[in-house]
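A.B. asks: sequence and predicted structure, then a few things I'm wondering about:
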Amino acid sequence: METTPQSATLPLPSGVSGFARPEYQRAVGIFARLFGGRTGNGAGLAVYRDGEPVLDIWAGAADEAGTPWTGNTGAMIYSASKGVSATVIHRLADRGLIDYSAPVADYWPEFAAGGKGSITVRQLLSHRAGLSAIPARSAAEVLDHRLMEERLAAATPDHLLGKPIYHGLTIGWLMAGLARAVTGKDMRELYRTEVAEPLGVDGIHLGYPPAGSRTQGADLVGSARPVMTSRLATPVAGFARALPGPTRAPLRMIYVPGLESIFAGDQPPILHQTQLPAGNGVCTARALAKMYGAYACYGLVDGKPFLSTDTVRATAKIETYQLDRALAVPFWHLGFHTFPAPRALHGYGHLGAFGSGGWTDPGSGVSVGFVHNRMSAVWAPLDMTLLAMLVPSIVRSARTAAELPARTTAA
């Protein structure tokens, strides 16, 4: 459903469609400078405040042919998918099907192998399970999500068990295995039944949206894509794998030989041939903002409970203040991370490669969704930091608007 303005709206810059309330003019201007009038790529940005849409804008094109981006265009959000997958787990926990403090093996008996019987759901969701390395030898194995779940269940944790280290791809299969053990359903179905349908949105999918969906998937475009899929990627990655441990750590969790092939072709396997709960969610900006709006509103969506207040408070709590061994910066929540940006330190969410992501701040009632399809080496530094630039402005606008009441934090 198209969102509509609730009050006076801002005249939008040329090349930008949708609506925004006047107090969000600065955020609109930043977005317009980066995406307005683009012909080969596009983006969407949405903001909810107290569960109501206050900004929903889009610009550019969904593919290199110039198909216009719309409010129903969804893009692959890479690691921001982890926030959706975590929401599935939180919905199950909310119904008493999962206890964060219980061992994962209580629900998924095979997971007890390799000395993992005492690893808790809480440790798993905060990247402390010691299972960050991809248990695959080829791209074909990575695409087999059931195989990855089985291998992780059988794996032995490494020396970083109990310490935070980003489980770049494995966290998705771990959450999927846990959810499957509890429900008998795979993550693709759970994205629909536990997240999209209860939210009343179409724009949240695992993998490319199915035929008949209102969500139209955007192509992956930009200068970085041909480099990632070229033969040059394999020897470069092979060299990087030979580097010392701390330097090599980020690569071990996101790469196996030949993995670049999953981005190749008109229908890249990463979008069309697998369930990658840590990386191939396809979302619209407005759907992502609405999902995070549930956390901003203490569990309520459209006046109905989506999560309990206790569950939202649990997600708002930082689980460990130790710096991540691979990323160095984030503090982990239950499936989410902090944002190292001014006025964003009390919020949480999840970013993905090239900058797509979602964020919430229960203190101000604000939630944000940002998605785009640009895989550009040139634009990547700006795209990766766009949410960090936008969030302070958005929060400031929400808190200083005269008609908006003060809020208290959920933590």
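C.D. replies: That came in fine, so what should we check first?

A.B. asks: please count neighbours and contacts with C-alpha atoms only from this point.
C.D. replies: Will do.

A.B. asks: give the buried residues for stretch 187-205.
C.D. replies: 187-188, 190-192, 194-196, 199, 201-205 (16 or more other C-alpha atoms under 10 Å).

A.B. asks: pull out the buried positions in stretch 19-27.
C.D. replies: Quick answer for stretch 19-27 (16+ other C-alpha under 10 Å): Phe19, Ala20, Arg21, Pro22, Glu23, Tyr24, Gln25, Ala27.

A.B. asks: surely Val88 and Val195 touch.
C.D. replies: Yes. Assessed by C-alpha atoms under 8 Å, Val88 is found in contact with Val195 at 6.6 Å.

A.B. asks: so where does Pro53 fall, helix or strand?
C.D. replies: Element membership of Pro53 [criterion: DSSP states H and E] is strand 52-60.

A.B. asks: now the angle from the helix or strand containing Tyr48 to strand 52-60?
C.D. replies: Tyr48 belongs to strand 42-49 when assigned by DSSP H and E. Strand 42-49 runs at 170 degrees relative to strand 52-60, counting by axes from the mean of the first three to the mean of the last three C-alpha atoms, to 10 degrees.

A.B. asks: ok, second structure coming up, stack it against the first:
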Amino acid sequence: MLQGYVHPDFGRVADVLSQQIPRNRPGGAALTVYHKGQCVVDIWGGTRNRDGDPWRAETLALSFSTTKGVASTLLHILVDQGYLKYDDPVSKHWPEFGQKSKQNITVRQLLCHEAGLYHIREMIDDAEQMMDWNFMTTAIERAQPIHEPGSTNGYHALTYGWLIGELIQRITNKTFAEVLDELIAAPLQLDGLYVGLPDAQMHRRAELVQSIGKKGAADLRTERRSQRLMLKAVTAGLKIANIDLDKTLSALVPRGATHLDFNSQDFVNACVPAANGMFTSRSLAKLYALLANGGELDGIQLISKGTMNEITQIQNRTMGDVIPVPMHWRLGFHRVWAFGKATSLSFGHFGFGGSGAWADPVRNLAIGMTLNNGVGTPFGDARILQVTGAVIKAAERRYLVPDIEQVQGIGPFFPRDRRTTYGTAKKLVNGVLPRRRKSDVTAI
């Protein structure tokens, strides 16, 4: 049974989420949706651990790669405040990074996964080393790009967090957690946005009830077999043509990963900005509602519209080396998928296990979803695609036209007596609609 609030226009969304929650086994989920700056869905249900304790509104869930979107947003705020530029060499702010042919790698290349530094398997000897920040940043400093930076993209599944995180720490001279609290959590009054969970918040966390980590690894007879099973798990067994398993393994499965317990206090306490954010759906959705609304929400402007426009520009459209699916990387965000709806102007970040958050500036729509059961791919699974489709359909049904022209400065005029489709909205945003006679438009 779900608890929380659902606007009547979004009733179908609750039905879809309810179908995602296990009935006869542990597991729970939470979903929050913002439309035009207003919270229209805030629901949760199921259990947060194997003991059957109920999921609550304040439950924090391990959200894996969904963390990357939060880390990216933090860096964008610093860019907007003038601390750095996207085309700065990383070594300008992090001098030790410049060794081993990395001196010309730019901040932009980090954000759109073109730095060639995804091969964590060759950088460290054991996955538990990921919990040591200084060890990981030193390992990255000593690493050489696996391809010419900027020549292609490869998903930096784990290294992304230290690349972006250390850059943030060098610029601010503060810890990643301190900057996250000061620049995002405190201004937006978010009580569910942690990367490196404090002991005082440990009682709120959900237990990952289906893990590819420590549990079950003892039965694997060889390290190579365990690696392959791990890879199958994190790609959900996808049969993708032209996939280079060695590159995928190198980026996603560090040595010893099968023995890493994602539920351990050590892992949850550590700061791994690519993979161990502990979030509530409320906090994720509110942050992305700000991104969907031009960088401002409830009178709080964290990112200017000019910077938001740059953030959302697609940087590459090609197949990646690690995950050969065109991710259409923006600056720190990927494309959004949904069942049955167009989402080409949406952006966000999904995570292994099914979590995710995204923003749609055309529809002024944003969601945050957390859960603790299932596996999926490194960029989510079918559950969030189903939820996304239902959310978009509900949003499109509840108003005649979106406020797109007001946001883009075109003028608040829309065709009379018909709904504005997503295709029309895209044309409005891009400024390519034909001129219309005044008699054909209605002021809103």
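C.D. replies: Alright, I've got the coordinates. This one's a predicted model, so the numbers in the text were calculated from it and none came from an experiment.

A.B. asks: TM-score for the pair, please.
C.D. replies: With the length set by TM-score structural alignment, normalised by the length of structure 1, the two chains reach a TM-score of 0.88; 391 aligned residues with a C-alpha RMSD of 2.6 Å.

A.B. asks: circling back to that earlier point, buried set for the helix or strand just after the strand holding Pro53 of structure 1?
C.D. replies: Next helix or strand after strand 52-60 of structure 1 toward the C-terminus (DSSP H and E): strand 73-76. Residues of strand 73-76 of structure 1 classed as buried by neighbour count (16+ other C-alpha under 10 Å): Thr73, Gly74, Ala75, Met76.

A.B. asks: read off where strand 73-76 of structure 1 ends up in structure 2.
C.D. replies: Against structure 2, the aligned range for strand 73-76 of structure 1 is residues 59-62 (TM-score structural alignment).

A.B. asks: how about stretch 298-310 of structure 1?
C.D. replies: Using TM-score structural alignment, stretch 298-310 of structure 1 lines up with residues 294-306 of structure 2.

A.B. asks: contacts for the matching stretch, please.
C.D. replies: 37, 76-77, 80, 183-184, 187-188, 289-290, 308, 361, 407 (C-alpha atoms under 8 Å, 6 or more residues apart in numbering).

A.B. asks: among those, which one lies nearest to Asp53 of structure 2?
C.D. replies: Of all the contacts of stretch 294-306 of structure 2, Asp53 of structure 2 sits closest to Leu188, with 29.0 Å by C-alpha to C-alpha.

A.B. asks: so how far is Ile300 of structure 2 from that closest one?
C.D. replies: As defined by C-alpha to C-alpha, to the nearest Å, Leu188 of structure 2 lies at a distance of 7 Å from Ile300 of structure 2.

A.B. asks: which neighbours do those two share?
C.D. replies: By C-alpha under 8 Å, 6+ apart, Leu188 of structure 2 and Ile300 have no common neighbours.

A.B. asks: how about the helices of the stretch 1-150 of structure 2, start to end?
C.D. replies: Secondary structure of the stretch 1-150 of structure 2 (DSSP state H, counting those that start in this stretch): helices at 11-20, 66-80, 90-93, 107-111, 133-142.

A.B. asks: and the first one, what does it pack against?
C.D. replies: Other elements packing on helix 11-20 of structure 2 under the criterion 3 or more C-alpha pairs under 8 Å, 6 or more residues apart in numbering; DSSP states H and E are strand 28-35, helix 382-397.

A.B. asks: what about Asp51 of structure 2, neighbour count?
C.D. replies: Neighbour count of Asp51 of structure 2, defined by other C-alpha atoms under 10 Å: 9.

A.B. asks: how about it: what's its closest non-neighbour residue?
C.D. replies: Pro26 (7.9 Å; C-alpha to C-alpha, 6 or more residues apart in numbering).

A.B. asks: how much space between the aligned partner of the one you found in structure 1 and Gly212 of structure 1?
C.D. replies: Using TM-score structural alignment, the partner of Pro26 of structure 2 in structure 1 is Gly40. In this view, Gly40 of structure 1 and Gly212 of structure 1 are 25 Å apart by C-alpha to C-alpha.

A.B. asks: structure 1: matching residues for stretch 77-94 of structure 2?
C.D. replies: Taken onto structure 1 by TM-score structural alignment, stretch 77-94 of structure 2 occupies residues 91-108 there.

A.B. asks: okay, buried residues for that stretch please.
C.D. replies: Applying 16+ other C-alpha under 10 Å to stretch 91-108 of structure 1 flags 91-94, 98-100, 103-108 as buried.

A.B. asks: could you redo the residues you listed as CSV and give each row distance to Arg225 of structure 1?
C.D. replies: Converted to CSV, the buried residues of stretch 91-108 of structure 1 look like this (distance: C-alpha to C-alpha, whole Å):
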residue, distance to Arg225 of structure 1
Arg91, 35
Leu92, 36
Ala93, 38
Asp94, 40
Ile98, 39
Asp99, 41
Tyr100, 38
Pro103, 40
Val104, 37
Ala105, 39
Asp106, 42
Tyr107, 39
Trp108, 37
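
A.B. asks: and which of these is nearest Ala179 of structure 1?
C.D. replies: Using C-alpha to C-alpha, Leu92 is the member of the buried residues of stretch 91-108 of structure 1 that lies nearest Ala179 of structure 1, at 7.9 Å.

A.B. asks: isn't that closest one up against Ile98?
C.D. replies: Yes. Between Leu92 of structure 1 and Ile98 there is a contact under C-alpha under 8 Å: 6.1 Å.

A.B. asks: out of the buried residues of stretch 187-205 of structure 1, which sit inside helices?
C.D. replies: The helices, defined by DSSP state H, take in Met187, Arg188, Leu190, Leu199 from the buried residues of stretch 187-205 of structure 1.

A.B. asks: for the third one, which non-adjacent residue is spatially closest?
C.D. replies: If you skip the residues right next to it in sequence, Leu190 of structure 1 has Val88 as its closest partner in space, 6.7 Å away by C-alpha to C-alpha, 6+ apart.
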